[in-house]
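K.L.:
got a predicted structure plus its sequence, pasted below:
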Amino acid sequence: MDNTKPLIELELDDDGRIRRTGNVWTASIHIITVVVGAGVLSLAWVMAQLGWLAGIASIITFSAVSIFTYNLVADCYRYPDPVTGKRNYTYMQAVKAYLGGTMHVFCGLVQYTKLAGITVGYTITSSTSLVYVK
């Protein structure tokens, strides 16, 4: 009988995956990197186009919508119980758990179409910006 321990002993979560080691600090950094990515690039343009009052009002409105949708996604992390339910690691797993198979396929099509559209939009925007830089 072999009594040797492995060099790295991994702690497992209740669902059999490696235990996550994140904390409030790492979560905050991830949120900041997501928000800073696209938000800071468009902030100056929004303020220039809308002015101080409408620009600040639109930024506050969109940040409120973002907070609301982030809370909805966070509430869908475990199903059916928020403490002991099965974890949904992806958006599509949460859609399948809550809405079923047909909506899972439909939402998948919408999600990947949107992703492709955003990718094309960023590519066109970056190429036109590089032309102006040149």
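P.N.:
Cool, the structure landed.
K.L.:
hey, let's count contacts and neighbours off CA atoms from now on
P.N.:
OK.
K.L.:
tell me where the chain has helices.
P.N.:
Applying DSSP state H to the chain gives helices spanning 24-75, 91-99, 101-133.
K.L.:
got the buried residues for the last one?
P.N.:
Of all the residues in helix 101-133, those buried under the rule 16 or more other Cα atoms under 10 Å are 104, 107-108.
K.L.:
let's bring in a second model and compare:
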Amino acid sequence: MYSDNISHSPSPQAMDVSIDISQGGSNCFDEDGRLKRTGTVWTASAHIITAVIGSGVLTLAWAIAQLGWVVGPAVLFAFSIITYVTSTLLADCYRSPDPITGNRNYTYMGVVRSILGGRNVQLCGLAQFINLIGVTIGYTITASQSIM
């Protein structure tokens, strides 16, 4: 026969551990209570370079070569203008509705929610996921062709 020799004592009480951070007069917090960002021009440049280059750098030269000497650089220049315009629009939406006193938008979906609101948030989220799936499929196909 099986015998249970384990004594069942009452569960230990949960210990409450909390840190009280007062924000009165502190230079570490923004006006909305989040920690201030400590980035510099160098860290921002590093993030931009890694975001723009990414894994697409592996196929960029091949894609431009397939387009030729005239169309390839023209498309590359057009995409750089599109990237610049969209990044400045997104930067302008960081605080909305007022650029100085407006609420901060920490995510892309936060921007869409504050500017467009309602059903557009769901549609934008759906478009983002479709784009993510398409890019994933594209990278998978490119990787398999490169392996061959």
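P.N.:
Perfect, I can see it now. Since the model is a prediction, treat every value here as computed from it, not as a measurement.
K.L.:
quick one: the aligned partner of residue 79 of the first structure in the second structure from residue 115 of the second structure, how far?
P.N.:
Taking TM-score structural alignment for the superposition, residue 79 of the first structure sits opposite residue 96 in the second structure. Separation of residue 96 of the second structure from residue 115 of the second structure (Cα to Cα, to the nearest Å) stands at 7 Å.
K.L.:
now the end-to-end length of stretch 16-34 of the first structure.
P.N.:
OK, stretch 16-34 of the first structure end separation, Cα to Cα: 29 Å.
K.L.:
a markdown table for the helices of the first structure, including distance to residue 6 of the first structure?
P.N.:
Converted to a markdown table, the helices of the first structure look like this (distance: least, Cα to Cα, whole Å):
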| stretch | distance to residue 6 of the first structure |
| --- | --- |
| helix 24-75 | 28 |
| helix 91-99 | 33 |
| helix 101-133 | 40 |
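K.L.:
show me what contacts residue 82 of the first structure?
P.N.:
By Cα atoms under 8 Å, 6 or more residues apart in numbering, the contact list for residue 82 of the first structure reads 75-76.
K.L.:
give the equivalent position in the first structure for residue 116 of the second structure.
P.N.:
Aligned partner of residue 116 of the second structure by TM-score structural alignment: residue 99.
K.L.:
what about that match, how many neighbours?
P.N.:
The number of residues packed near residue 99 of the first structure is 12, by other Cα atoms under 10 Å.
K.L.:
quick check: residue 78 of the second structure vs residue 132 of the second structure, distance?
P.N.:
With Cα to Cα as the criterion, residue 78 of the second structure and residue 132 of the second structure are 22 Å apart.
K.L.:
the first structure: which residue goes with residue 133 of the second structure?
P.N.:
Taking TM-score structural alignment, residue 133 of the second structure has residue 116 as its aligned residue in the first structure.
K.L.:
oh sorry, the question was meant for residue 50 of the second structure
P.N.:
Per TM-score structural alignment, residue 50 of the second structure is aligned with residue 33.
K.L.:
cool, residue 62 of the second structure as well?
P.N.:
So, by TM-score structural alignment, residue 62 of the second structure is matched to residue 45.
K.L.:
identify the residue of the first structure aligned to residue 32 of the second structure.
P.N.:
Aligned partner of residue 32 of the second structure by TM-score structural alignment: residue 15.
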